[in-house]
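> coords below, sequence missing:
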């Protein structure tokens, strides 16, 4: 029997999960429990070609996980019969010291609690998910895998903010970077696709989903990334602002009278594409642009402008770039975003093949012109598989 790893991603009101065979790379099952704590919660499990959906109240994360295991049992997929070897937990922020896959124990949970101020929207739900899953599955190793790990060793010039040094040290303020599991996985997949040693490649990886980030990777090691102390910095995202003058925050606090909590909520949940246009689905944004919607057009233009700035900056940071890779929901599926992000960059060595870019293919593929010195790829990310394989390095 192939061993499996149950990968959990616990949010404040949801639990996403996937049962993965790390050796073969096969996803045996996946699903999500949404709107936890709501009277209209929902749960979905996809297993062996079957889809099972439940619409019922789910009081808390413990109830969500129990419901998940009930759904497995309902389709004949008892975890004890599926070779479960470990449970892997995605943890967004590992702070300055947690950057390797780590077995869960009371000491680790205490450290994660201490890191809550660095990621108040992400780490507390992750800790809750870990505690609940550990109680329900006490006899299986639980492993925390950190989203910040890949960027732990950024060069000091990239990781350091130009603020008071003593203050930064006291409060552990630096560029941590996020989506690291995805950037690591995709950069290695790009090297494999090109049949080239990863040590020989300079890469730009563009992880474009509801959350979005860019990275510059030289010889398999990241040298810069767009997200910073928190996942709010960098590219324009679905509901997050990305880069913003810090003076805006002081202005909103001092002059507009906004509370810090309200400013934080605005930057996280009511900014980005949603803040500019009221929409985060790029399919709808494109439709609205075609109908002449000026707000949608502006939101899209701001998104593309920021993306192109980062591509240009990372071309300069790397000196030369062998491959640019698009990944995640928007990056993998939106040909227009890819085209607009790279249009006019032929003098810098990047040229798309329009036919390949417009192809509806879903797997890893090249979309650059044959004459393009820089290869452009689309590679589906698979953070669940990467987390599952990271768990094996520990157990």
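Here it is on my side, so go on. It should be emphasised that the depicted structure is a prediction, and the values quoted were computed from it without experimental measurement. Numbering: from 1, shown residues only.
> CA only for contacts and neighbour counts going forward, please
Fine.
> Output the contacting helices and strands for the longest helix seen in the chain.
With secondary structure taken from DSSP state H, the chain has its longest helix at helix 294-318. For helix 294-318, the helices and strands in contact under the criterion 3 or more CA pairs under 8 Å, 6 or more residues apart in numbering; DSSP states H and E are strand 202-208, strand 212-218, helix 272-277, helix 282-290, helix 335-342.
> Dump these to CSV, plus mean neighbour count and distance to residue 26.
Conversion of the helices and strands packed on helix 294-318 to CSV gives the following (neighbours: other CA atoms under 10 Å; distance: least, CA to CA, whole Å):
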stretch, mean neighbour count, distance to residue 26
strand 202-208, 27, 22
strand 212-218, 26, 26
helix 272-277, 22, 34
helix 282-290, 15, 29
helix 335-342, 18, 27
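> want to try CSV for those, with distance to residue 180 as columns?
Supplementary listing: those in CSV, determined by distance: least, CA to CA, whole Å:
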stretch, distance to residue 180
strand 202-208, 10
strand 212-218, 9
helix 272-277, 21
helix 282-290, 24
helix 335-342, 21
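> this is the other structure I want to compare:
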């Protein structure tokens, strides 16, 4: 039996799990208070602190380190990579420590995995990292040569949904053509064809969501940026965590919004229905890239639990293809299944080369 340690560091927690094959032994989320994280100047400095907590909790669950076959972590903010597995190596750890694409808690995951795995003499991997970017050249182009569209976003969950759909329909991933919408605090939509995520509408340019402002009228954005007293961090907070439902309705909880709608709140209904239509429009944007020849449209993420939302989206887009719903997101299982594909020889892990992949 393959036993995998799964790591998924977030801004205020470190999730860890142990899987025996496809079966979870335990899953836990270690919470980190602001006071605990305050002494660290940057995310990379948290590495030792989080590693020791992981080891402590494994001991509490009576998991022998020697029983582990491999370690799989959520990928950090590397330069653009391909989908699938990468073996964690010294180049990757250097990149995440010295020159990550941005500060993010996921950067320490590979560091922890590499440290523990090296001690044990077992492999460590990342899988479907945040910075997977497989956009085709034509899909990168914008109206300014200095700005390209990017594929960075909810790759782990959307690709897991596409792989699940392929398995359910008895086909290989490379043989299905699907649009996948991740419906969460941020919303992104991507197109999977011939084994690649060839187009991607991320949560900075796509539909507004519970937290994100999504695509905005550009002239108004420029004007807002130059208002007196406006700082870069203020604008980033506005569009990343204070936009969408939060800006309009004062909450990021879609369940509360639906309660308000059920109680007769017409304004809440208007905003929520606008978000649903926005999602559908962005699904539609990706269909021309394959001339509308789609096997399915997949809806996943936390908000996909809502029948109000999924029925609304389906009403708008079902003329394109059947809509299949995979509610929720199970990143730990997705990471585990990715690691198992490598261990079982179904997939070969790629090698990250700093000199080749770094944009620095």
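Here it is on my side, so go on. On a predicted model such as this, the values are computed, not experimentally measured, just so you know.
> How close are the two chains, by TM-score?
Superposed pair, TM-score by TM-score structural alignment, normalised by the length of the second structure: 0.80. Supporting alignment: 333 aligned residues with a CA RMSD of 3.1 Å.
> one step back: now do the longest helix of the first structure against helix 335-342, angle only.
Put simply, helix 294-318 of the first structure runs at 50 degrees to helix 335-342, going by axes from the mean of the first three to the mean of the last three CA atoms, to 10 degrees.
> sec struct for residue 131 of the first structure, please.
Assigned with DSSP: H, G, I helix; E, B strand; the rest coil, residue 131 of the first structure falls in the helix class.
> Show me what it lines up with in the second structure.
Residue correspondence to the second structure (TM-score structural alignment): residue 131 of the first structure is matched to residue 111.
> Same question for residue 276 of the first structure.
Residue 276 of the first structure is assigned residue 248 in the second structure as its aligned equivalent, the criterion being TM-score structural alignment.
> Excluding sequence neighbours, find me the nearest residue to that match.
In space, not counting the residues next to it along the chain, residue 248 of the second structure is nearest to residue 271; the distance is 7.2 Å by CA to CA, 6 or more residues apart in numbering.
> give the contact list for whatever residue of the first structure lines up with that neighbour.
With the correspondence set by TM-score structural alignment, residue 271 of the second structure lines up against residue 299 in the first structure. The neighbourhood of residue 299 of the first structure, defined by CA atoms under 8 Å, 6 or more residues apart in numbering, consists of 272-273, 276-277.
> Over to residue 340 of the first structure?
residue 304.
> let's go with 10 Å and repeat that
Residues in contact with residue 340 of the first structure, defined by CA atoms under 10 Å, 6 or more residues apart in numbering, are 301, 304-305, 307-308.
> if I look at the match of residue 276 of the first structure, how far off is residue 272 of the second structure?
Summarising the geometry, the distance separating residue 248 of the second structure from residue 272 of the second structure, computed by CA to CA, to the nearest Å, is 10 Å.
> Identify the contacts common to those two.
residue 210.
> Tell me, how many residues neighbour the residue nearest to residue 395 of the first structure when sequence neighbours are not counted?
Distances taken as CA to CA, 6+ apart place residue 141 nearest to residue 395 of the first structure, at 7.2 Å, with adjacent residues excluded. Using other CA atoms under 10 Å, residue 141 of the first structure has 19 other residues around it.
> residues touching the equivalent of residue 141 of the first structure over in the second structure, list them.
Residue 141 of the first structure maps onto residue 123 of the second structure when the alignment is built from TM-score structural alignment. Residues near residue 123 of the second structure by CA under 10 Å, 6+ apart: 68-72, 87-89, 113-114, 116-117, 339, 343.
> got it, and residue 224 of the second structure?
Residue 224 of the second structure is in contact with 218, 230, 235, counting by CA under 10 Å, 6+ apart.
> Quick one: the helices in the stretch 101-250 of the second structure, in order.
Defined through DSSP state H, counting those that start in this stretch, the helices belonging to the stretch 101-250 of the second structure, from first to last, are 107-120, 137-140, 155-168, 218-225, 232-240, 244-249.
> Show me what the fifth one is in contact with.
Think helix 232-240 of the second structure. Residues contacting helix 232-240 of the second structure (CA under 10 Å, 6+ apart): 185-186, 203-204, 208-216, 221, 224-226, 242-244, 246-247.
> buried subset of those?
With neighbours counted by 16 or more other CA atoms under 10 Å, the contacts of helix 232-240 of the second structure contain buried members at 185-186, 203-204, 208-215, 242-244, 246-247.
> Alignment lookup: residue 139 of the second structure to the first structure.
Under the pairing rule here (TM-score structural alignment), the equivalent of residue 139 of the second structure within the first structure is residue 158.
> how many other residues sit next to its match?
Other residues within reach of residue 158 of the first structure, judged by other CA under 10 Å, total 17.
> from memory it sits against residue 227, does it?
No. The pair residue 158 of the first structure / residue 227 is not scored as a contact, 11.1 Å apart, by CA atoms under 10 Å.
> overlap in contacts of those two?
When CA under 10 Å, 6+ apart defines a contact, the residues bordering residue 158 of the first structure and residue 227 alike are 175-176.
> As TSV, the helices of the stretch 101-250 of the second structure with distance to residue 315 of the second structure would be great.
Formatted as TSV, the helices of the stretch 101-250 of the second structure follow (distance: least, CA to CA, whole Å):
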stretch	distance to residue 315 of the second structure
helix 107-120	40
helix 137-140	27
helix 155-168	21
helix 218-225	29
helix 232-240	28
helix 244-249	22
